[in-house]
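Enquirer: quick one: sequence and predicted model below, then my questions.
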Amino acid sequence: MWPTLKRGVAAGAVVGLIYGLFTALVVHPLTASLVEMAHHGAHGHEAGAHSHAVPETTTAVVSTGSGVLWGIFLGGVFGLLYYFLEPAIPGTAAIRPYVLAGAGFLTVSVSPWLVLPPVAPGMEHQLAASTRIWLYAGMMLAGAALSVLAVALYRRIGSDWRRGAAAGLAPVAAAVVFVPLLAPATATAGGLPTDLVVAYRSLVIFGQAGLWVGLATAYRWLGAFSTDRVTLAHETQI
């Protein structure tokens, strides 16, 4: 278990650093612009740019550090889950980390976002915080159930991986399409332009998707690197 956990933590640290830099250099500037627009209007941004130089630098450092910590935590959980669930994860050894990462992304992010999409600064929540927490937790459970269902359907049609993948992804695709249509609005734009809200949400989704893909890739690469080192050491002894 410990080698798997250490590999997950190492992969999470690497990917968390990249995610933290992405947040600090891309997401944070857009967030600051939205906050400025929401509170002071677009015309006051240039005037206050120099006065916010130090706080923005501090925020960038904090964002990067938070990304590393989040990556380490996520990588550790990923490693533990992979250790316990590997026999049940379909696919080859090279594919299984991506399957687990896809299930994690569906559970932690995609499923809750179907009802509670990312809220940009300046938008206004329609639901109380306690209601959002319970709703988010409930949608995470629904996402986990969808992941289990997808794997079960894939295994049921195991003779052809293409048909199995299509069967497994079918309920996921149906949820992504129909749940947002049935869910009530949980936030209002608060006067922000629609294109900025879409851009913010797209960045958040892209960042989280990249985090999970990067975690699976780093985890797989570290596993291959460890295997190569063991093989090389064995051949050297011989």
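Expert: Received it, and whenever you're ready, just let me know what you need.

Enquirer: every contact and neighbour count from this point should use C-alpha atoms.
Expert: Will do.

Enquirer: longest single helix anywhere in the protein?
Expert: helix 194-237 (DSSP state H).

Enquirer: wait, Met140 touches Phe105, no?
Expert: No - when contacts are counted by CA atoms under 8 Å, Met140 is not listed as touching Phe105 (10.0 Å).

Enquirer: which residues touch the residue nearest the centre of the chain?
Expert: Closest to where the C-alpha atoms of the chain average out (CA atoms, centre = their mean) is Gln208, at 3.0 Å. Applying CA atoms under 8 Å, 6 or more residues apart in numbering to Gln208 gives the contacts 105, 109.

Enquirer: ok, now the one 4 residues further on?
Expert: With CA under 8 Å, 6+ apart as the criterion, the residues that contact Trp212 are 101-102, 104-105.

Enquirer: then Gly104?
Expert: 144, 212.

Enquirer: could you say which helix or strand contains it?
Expert: helix 96-105 (DSSP states H and E).

Enquirer: at which residues are the helices of the protein located?
Expert: 2-22, 28-39, 53-85, 96-105, 111-113, 129-156, 161-182, 194-237.

Enquirer: so which elements touch the shortest one?
Expert: Helix 111-113 sits against helix 129-156, with contacts defined as 3 or more CA pairs under 8 Å, 6 or more residues apart in numbering; DSSP states H and E.

Enquirer: buried set for the helix it packs on?
Expert: Along helix 129-156, these residues count as buried under the neighbour rule (16 or more other CA atoms under 10 Å): 132, 135-137, 139-144, 146-155.

Enquirer: that one versus helix 96-105: what angle between them?
Expert: 150 degrees (axes from the mean of the first three to the mean of the last three CA atoms, to 10 degrees).

Enquirer: list the helices and strands helix 129-156 packs on?
Expert: helix 96-105, helix 111-113, helix 161-182.

Enquirer: quick one: it to helix 161-182, angle?
Expert: Using the same axes, to 10 degrees: helix 129-156 against helix 161-182 is 160 degrees.

Enquirer: here comes the other one, which I'd like you to weigh against the first:
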Amino acid sequence: MLAEYLTRGVKAGAVAGLVFGLFVALVAAPTVAFADELGHDDAVIEAGGTDATGADHADDEGDHTHGEDGDHTHGDDGGQAHAEDGGDTHDAAVSGPVTTVVSIASSALWGVLLGAVIFGAGFYLLEPLLPGAPGSGIKQAVLAGIGFITVSGAPWLVLPPRPPGVEASLAIPTRLWLYGGMMVLGAICGLLALWTFDRLRPAESAGVAARADVDGRVDDDGRDGHGRSLALAAAGALAPFGLLGVAAFLAPTAAIESTLPASLSTGVVGITVFGQLLLWATLAGAHAWLVRRRRGTGRPIDAVNSEADAGRTLDDDPGTGSNRPRSAD
């Protein structure tokens, strides 16, 4: 059973990684390269401006020398510049396709890793706690949201995405500890949210009648016999994420100063955030599609056993263990 979940997660990760790789190669990488080149040019212009007076004075004193040696110097510099420009053009023509292939391949591997860990083993372990009906895609959406918060969202509260050319004010070891610590805290908050929602959500069927009233019914306002409601469960699930805000407030601040125009800097950061959202959304969508396809072509043994046990009560089978069987997802 675990192997089936891992296989499905790897397939979803491969699809998401390919989509993410194409986005990086066609949109993100060219934009970042343009911003990096623009930031480099601005830095050169700024450095040149500080030495403008000295440069003008040197030009004035060098007029006579230029007149005597200008022809020879122009010939040498021109030939060398032409050769260097030709070499750079050739290198760029070769490195362009190679960079694209490497970006797509590395993104695909990253997607496969996330698919195997989060939507393979993670989905297998957390499926009973994930809200939503089997095959609806809600389970995948919730898990993708927790994954995004763990891998990117929580660390970004302390170390936000930086545009090109921005030097970090914190040392590398400090940044690594902060990023890793926020990832762990994000995962803990996600698990606490799932557990809290599972404890507070109302019973939805007679299959979990032990948590509802005698006959397992749920009122029209979404409450069961113990006063539980979906609104209360959702509010309780969001509460653990407040720990991320506390941690971000207590963590050291990383100052960011960019030489890029504000609009371009915001656009580069927005592309980074959108790329991660695209990756996780594609992961969830591909996994949900694979689950529905699996349910349409064949059902796991757990689903068959669940249907066979649906007509029996606790009196018919007093030795029944879990009252929440694993779904076909």
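Expert: Done, it's in. Computed from a prediction, not measured in an experiment: that's the story for all the values here.

Enquirer: could you tell me how far the longest helix of structure 1 lies from the centre of the chain?
Expert: Centroid separation for helix 194-237 of structure 1 versus its chain: 12 Å, with CA atoms, centre = their mean, to the nearest Å.

Enquirer: counting neighbours, what do you get for Leu222 of structure 1?
Expert: 16 (other CA atoms under 10 Å).

Enquirer: list the contacts for it?
Expert: 7, 11.

Enquirer: now do Pro87 of structure 1
Expert: By CA under 8 Å, 6+ apart, Pro87 of structure 1 has no neighbours at all.

Enquirer: which helix or which strand is home to the residue of structure 2 positioned farthest from its centre?
Expert: The outermost residue of structure 2 relative to its centre, with distances by CA atoms, centre = their mean, is Glu68 at 62.2 Å. Element membership for Glu68 of structure 2 (DSSP H and E) is helix 63-116.

Enquirer: helices or strands up against that helix?
Expert: Partner elements for helix 63-116 of structure 2 (3+ CA pairs under 8 Å, 6+ apart): helix 2-23, helix 262-297.

Enquirer: same thing but 10 Å
Expert: helix 2-23, helix 29-50, helix 262-297 (3 or more CA pairs under 10 Å, 6 or more residues apart in numbering; DSSP states H and E).

Enquirer: what's the next helix-or-strand element following the second one aligned against in structure 1?
Expert: Of the helices and strands lying after helix 29-50 of structure 2 in sequence (DSSP H and E), the nearest is helix 52-61. Following TM-score structural alignment, the aligned partner range for helix 52-61 of structure 2 in structure 1 is empty.

Enquirer: can you report how many residues lie near Thr4 of structure 1?
Expert: If we define neighbours as other CA under 10 Å, then Thr4 of structure 1 has 18 of them.

Enquirer: pretty sure it is touching Leu85, no?
Expert: No - Thr4 of structure 1 is beyond contact range of Leu85, at 11.9 Å (criterion: CA atoms under 10 Å).

Enquirer: got any residues that touch both of those two?
Expert: Gly79 (CA atoms under 10 Å, 6 or more residues apart in numbering).

Enquirer: can you tell me how far Gly181 of structure 2 sits from Leu277 of structure 2?
Expert: Between Gly181 of structure 2 and Leu277 of structure 2 the computed distance is 21 Å (CA to CA, to the nearest Å).

Enquirer: cool, Gly245 of structure 2 as well?
Expert: Using CA to CA, Gly245 of structure 2 is found at 21 Å from Leu277 of structure 2.

Enquirer: ok, now Met183 of structure 2?
Expert: Taking CA to CA, one finds Met183 of structure 2 at 17 Å from Leu277 of structure 2.

Enquirer: what's the burial count for the nearest residue to His39 of structure 1 once chain neighbours are set aside?
Expert: In space, and not counting its chain neighbours, His39 of structure 1 is closest to Gly122: 7.9 Å by CA to CA, 6 or more residues apart in numbering. As a burial measure, Gly122 of structure 1 scores 19 neighbours (other CA under 10 Å).

Enquirer: how big's the offset between stretch 55-68 of structure 1 and structure 2?
Expert: Overlaying structure 2 shows stretch 55-68 of structure 1 at a mean distance of 1.6 Å from the equivalent residues (mean CA distance after the TM-score superposition for structure 1).

Enquirer: matching residues in structure 2 for that stretch?
Expert: Under TM-score structural alignment, the match for stretch 55-68 of structure 1 is residues 95-108.

Enquirer: please compute how far that stretch lies from its chain's middle.
Expert: 19 Å.

Enquirer: contact partners of that stretch?
Expert: 13-26, 29, 89, 92, 109-114, 279.

Enquirer: could you do stretch 30-41 of structure 1 as well?
Expert: 23-24, 28-29, 42-45, 48, 56, 120-123, 190-193, 196-197, 199-200, 203.

Enquirer: next up, the contacts around Pro97 of structure 1.
Expert: Pro97 of structure 1 neighbours (CA under 10 Å, 6+ apart): 78-79, 82, 86, 89-91, 103, 212-213, 215-220.

Enquirer: from the residues you listed, keep the buried residues only.
Expert: Of these, these count as buried by 16+ other CA under 10 Å: 78-79, 82, 89-90, 103, 212-213, 215-220.

Enquirer: what's the closest of those residues to Ala170 of structure 1?
Expert: Ala103 (14.1 Å; CA to CA).

Enquirer: how many residues are close by Tyr124 of structure 2?
Expert: 20.

Enquirer: before we move on, the earlier item: out of the helices and strands packed on helix 63-116 of structure 2, which one sits most buried?
Expert: helix 2-23 (a mean of 22; mean count of other CA atoms under 10 Å).

Enquirer: which helices and strands does it pack with?
Expert: By 3+ CA pairs under 10 Å, 6+ apart, helix 2-23 of structure 2 packs against helix 63-116, helix 123-126, helix 262-297.

Enquirer: can you add distance to Leu157 of structure 2 and give the ones you listed back as CSV?
Expert: Shown next, in CSV, are the helices and strands packed on helix 2-23 of structure 2 (distance: least, CA to CA, whole Å):
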stretch, distance to Leu157 of structure 2
helix 63-116, 21
helix 123-126, 26
helix 262-297, 12
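
Enquirer: of all those helices, which lies closest to Ala171 of structure 2?
Expert: Using CA to CA, the helices and strands packed on helix 2-23 of structure 2 put helix 262-297 closest to Ala171 of structure 2, at 21.4 Å.

Enquirer: for the counterpart of Ala189 of structure 1 in structure 2, give me its contacts.
Expert: Taking TM-score structural alignment for the superposition, Ala189 of structure 1 sits opposite Glu257 in structure 2. The contact partners of Glu257 of structure 2, taken as CA under 10 Å, 6+ apart, are 162-163, 165-169.
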